[in-house]
Structures are given as C-alpha cells and as structure tokens.
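Undergrad: I'll drop the sequence and a predicted model, then ask my questions.
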Amino acid sequence: MAPQPSPAASVLSEVEMLGFTAHPGTLEDYLALIARSIRESASSTVFYHNLHSLYSYYSDASLRAHYSGKTVLVDGMPIIWLMQLFGLRSLSREHRLTYVDFIFPMMELARDNDWQVFHVGQNAEVQARAMNIIREKVPGIRIAGHDGYFDQSTDSAESLAVIDEMNRLDTKLLLVGFGTPRQEAWVAAHRHRITAPAVFTCGACMEYVAGEVRTPPRWMGRLGLEWSFRLLENPRRFAFRYLVEPVLLGFHFLGNGLKRGFRARVEHPAIPPADHGENDSNRPNSPA
C-alpha cells in the first residue's frame, strides 16, 4: 500500500527567494496534492527545481515564463540548504523530493485508487523496460505511455496525437520526461488540451527505473552527494552540469541577492493543488 496522504498536507507553503519560487514538501505532501487534485478534478501542474534546472531557469526567459504559476517541488539538497541558510530552519532532508524516491509511492497510490497513469518520454526500449519493472513491482497498476521521439512543437500533429491517446485512456496522472527545458515548454504549450488533473515533469526518471542509469545509493541522496556518483558514472554527460553550472549559478544567486535582497518570502499556506494563471504578475520571472 502507498503511504496515505494526510488531508492537512494538501496545501504547500511557497518560498520565494533569489528570483525563483518553490514549494518544498515531503513525500506525503505531494501524494496528498495528487490525491486532492484527482479527486476534486482540480488541475495541478508540478515542475521541479534542482541546481541544473535553476541554471536553465536563470539563463532562459521563456523557461521562467513556463514556471510561472506552477507548483515546484525541490529536487536537490543544495536548494534545501540554501533555504535553511535563509532562515527556513523547519525544512529538512524530508523536503527534498527526488523521483528515485517518489516514483513507486506515486505508482502505488495510483494503483490503490485505480487511476490511469501515462508517461511520455525516453526512447521506446527504455520506456518499455521501465514500465515492465513498474508493473512487476506494483501489480495492478494501469500505466501506458509513448516515447519522446515525436515532433514536440506547439500543436504539431504528432503532439496532438499523443495527447489524444492519453485523453482517450482517461489519464489521471501524467508524467512528462523530456528533460529541462523541453518538458516544461511542451507542458506549458499543451496543458489546456490535456485532461489529466495531475501533470508532473519527471526528467530522466524512467532511465533510473529501467536501470539505464544506475541509481546512486540512497545515503548519498540524503547527504546531497548524488551528483558525485553520477559524475563518476558518466563524466562526459555530467561534467558541465556538476562542475561548471554551479559556479555560474553562484553568480546568478549573487546578482539576484543584490537586486532583491538576501531573504526569503514564505507564504503560509500558499496554493491548493490547482494551477495559477500563466501570466500571474506576482511571480518572480525576471531574475538578473
């Protein structure tokens, strides 16, 4: 059985700092968001932030616009540490939520409630292998999918065909794994056509499920050291991400801190599991 979400956990606090916004929550908090969104047919769109996505966020104005008004889970211990440094002492390792830890409780929750799950992303072989593993570990799960090798441009015939497929299945939980920034752009462009109440971007999640990329030991994740494992496993793929991007990100943090102040704004409670408008002018979408 999946961990049961608490009704009280279905509203997340919003943290705004250094020009970005996030909604740190525990596993139970986000399971509650999914459950409430589906049961109340309230649209939820959940992106994530780690250091790599933040680097892309600061570097790409269109990506910042896509993040505006979305729920943003924290997928990186350095962001939790930064929030703690800004005075949010109540946050802990439990508020860092990575899909390596999230995916199977999410699937169990869907199975226990007979919700259709749909994943789009990765190549067909990796996706099929991942789905077979999910079906073995979560018997009775209703899950389908489509690979990520199609024309992802706005309202392309291939994108619309994929959306028609997931809508015909009455999908309740959609996972989109193209990687940042393509997954956010695709979701933002097509969300109005997608009938699934809960939509999550999930990056390379299915690569880890399929064993295409080795999963770091969980103690490394709790200590914020997963990056070192991935770097040693695949230096060509991850060298720039883990050795260069954090340095450049530091300059973005400094610039935004000088511009906006080195402080965090916390809103309690922040959001129900329903989307804000795309053009919410109160969102910080123009960092330095």
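TA: All right, it came through fine.
Undergrad: switch to C-alpha atoms for all contacts and neighbour counts from now on
TA: OK.
Undergrad: Flag every buried residue along the helix or strand containing residue 186.
TA: Applying DSSP states H and E as the criterion places residue 186 in helix 182-190. Of the residues in helix 182-190, those with enough neighbours to count as buried (16 or more other CA atoms under 10 Å) are 182, 183, 184, 185, 186, 187, 188, 190.
Undergrad: this is the comparison structure:
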Amino acid sequence: MFEPIFDTVNVGGIETARLGRKDLARLVGNICAHYSEQNKAQPFVIFSNNGHAISIYNSDAEAKTQMDQADLVHADGQSVVSFSRWFNKGNAIPERTATTDMIHDIPNFYEGTLKHFLLGGKESSVTKAADVLAQSYPNFQVVGVQHGYFNEAEETAICDAINAAKPDVLWVGLGKPKEQIFCIRNKQRLNVPVIISCGGCYNYITGEYPRAPMWMQKAGMEWLFRMANDPKKLFWRYAVTNPHAIYCVLKHGRAQKNVAADVN
C-alpha cells in the first residue's frame, strides 16, 4: 500500500506541506496510480493555505475542524512561504504551490494520464476550463463537470455522478469555507483517489480573472493585484484578513519557539 510521505511546518496554526511544485504534482499522480477502489480507501484530501485561510482557521471553529481533516495542506500563497521562514529558517517551505499553477503542474510534471472531474463555478466557466485543459494537455482527461450552484440536498446525486465518471482527481472550486465543508462532508461517499480544493481556479484558466505579473507573484503581492481588479469584492477581505493572518503567524510562531526553548 502506497503511503504519501512529506514533511510539514506550522504556519499560522496550520500544518503545511514542505513540498515544491514538481514534488506535489508527482505526489498526486503517485497517489492516483496506487489507488485501488477494491481497497475502499478514502480519498486523499488536499486543501490550501494562504492569508485568508489562516485568518478563517483562527476565527471560525467549523473552518478549523474542516482544515484539520485534510490529508495535506499546501502553500497556495507566497506569504505562507515567507511566513514559514520567520520561525523555521532551516525547515521552511521551498516554494509556493499555487492551486492555479498546480492544475497545470500535474499534467506537466506527472507523465501518466489522469482523469479529472471539475466541480464548482458557473456552468460556462467550468465547461470552458475543462475544454482548455483537455486541449492543452493530452494526459489531462476530463470525465465530467458540475457547476457550483447547488444545495446540500443535491449533493448525494452529484456524488453519485462523480463516482460514475470514475475520475482520479476531483477539483472542488466553491470558495472558502464552502469547498472544505463539501469535501469533508462527502469524503466517505466519493470513490476517488484525490480531492483538491481550488477556489476560483477555473476563472483563471478561462482568462476571466487575470493573473498578476510574475514579479508581483514572486513578491507575494498577487493579493494586491486581485484587490485592484475587484475592489468591491476583495478590499475588505484583505483589509481584515491580512493583518489578522500576520498576527496569527506571530502568535503561533512564538508559541512554538517557547515550547522548543522549554524542551531544550
């Protein structure tokens, strides 16, 4: 039986994988390659860590419970990579693994063909994203799509449709914390090797949302670019969550440092 092995570092209270883009993509592929439906193995659930996630994790008990049930949390935000260096210089996250990159990294860095199911967003967006990915990568096989405008009563039928399509990877783009709640609530219903939460990823694939220039991404300023493009939606989110996330990182980092000092 294949056991995914990776190290983690605590960033803002969230245990976050110390994996680079290639290693994370290949880990996903290897989990899928070793999955056996006959073993009744539960899906391997992957969530993301960024400033918004840190703030929610430390202020919403339900969101914290959902995040803690993930099998792996990766560094979606460049800020998380930077935060990991504050108190863990020799144990930091090597690079950002943005979900908007990961969905391309998997077919680029894992040679095998994987079947994907895209859930979330508007019907037009998720369908177009599926077309773009399938046309861009011969080893990215889309076996189904489902828009994100449904209620809890419809989830059983949706899970049945996903199982019937037999994907290797289920992408769930419903936004935080709804997508985490969906993943954990339906984990036992789904016969898929890997589930990955992906927020508004489909809109970036289709070009509906622009990516920040590379220099802003590397500087950890992609949030500023996004806010400038949609201030009504994002100004207050970042104005509140960014300072709170920094406070949470400092709080947890100092607590870890004090524990280490006591042990020594």
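TA: Now that the structure is in, tell me what you want to look at. Computed from a prediction, not measured in an experiment: that's the story for all the values here.
Undergrad: picking up where we left off before, what's the most distant pair in the buried residues of helix 182-190 of the first structure?
TA: In the buried residues of helix 182-190 of the first structure, the most distant members under the criterion CA to CA are 182 and 190, with 12.3 Å between them.
Undergrad: all helices of the stretch 101-250 of the first structure, in order?
TA: With DSSP state H, counting those that start in this stretch as the definition, the stretch 101-250 of the first structure shows helices at residue ranges 124-137, 157-168, 182-190, 205-210, 218-222, 226-233, 235-239, 245-260.
Undergrad: With distance to residue 38 of the first structure added, can I get the ones you listed in CSV?
TA: Written out in CSV, the entries for the helices of the stretch 101-250 of the first structure read as follows (distance: least, CA to CA, whole Å):
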stretch, distance to residue 38 of the first structure
helix 124-137, 21
helix 157-168, 14
helix 182-190, 18
helix 205-210, 22
helix 218-222, 30
helix 226-233, 32
helix 235-239, 36
helix 245-260, 36
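Undergrad: Point out the most buried one among those.
TA: Here the criterion is mean neighbour count by mean count of other CA atoms under 10 Å, and of the helices of the stretch 101-250 of the first structure the winner is helix 205-210, at a mean of 22.
Undergrad: residues in contact with that helix?
TA: For helix 205-210 of the first structure, contacts defined as CA atoms under 8 Å, 6 or more residues apart in numbering pick out 99-100, 103, 122, 126-127, 129-131, 133-134, 177, 213-215.
Undergrad: In the second structure, point out the residues matching it.
TA: Matched against the second structure by TM-score structural alignment, helix 205-210 of the first structure falls on residues 201-206.
Undergrad: average distance between that stretch and the first structure?
TA: Between stretch 201-206 of the second structure and the aligned residues of the first structure, the post-superposition mean distance stands at 0.6 Å (mean CA distance after the TM-score superposition for the first structure).
Undergrad: counterpart of stretch 226-234 of the first structure in the second structure, which residues?
TA: Residues 222-230 of the second structure are the counterpart of stretch 226-234 of the first structure, counting by TM-score structural alignment.
Undergrad: no wait, stretch 160-174 of the first structure
TA: Matched against the second structure by TM-score structural alignment, stretch 160-174 of the first structure falls on residues 156-170.
Undergrad: Same question for stretch 268-279 of the first structure.
TA: The counterpart of stretch 268-279 of the first structure in the second structure, counting by TM-score structural alignment, does not exist; no residue aligns.
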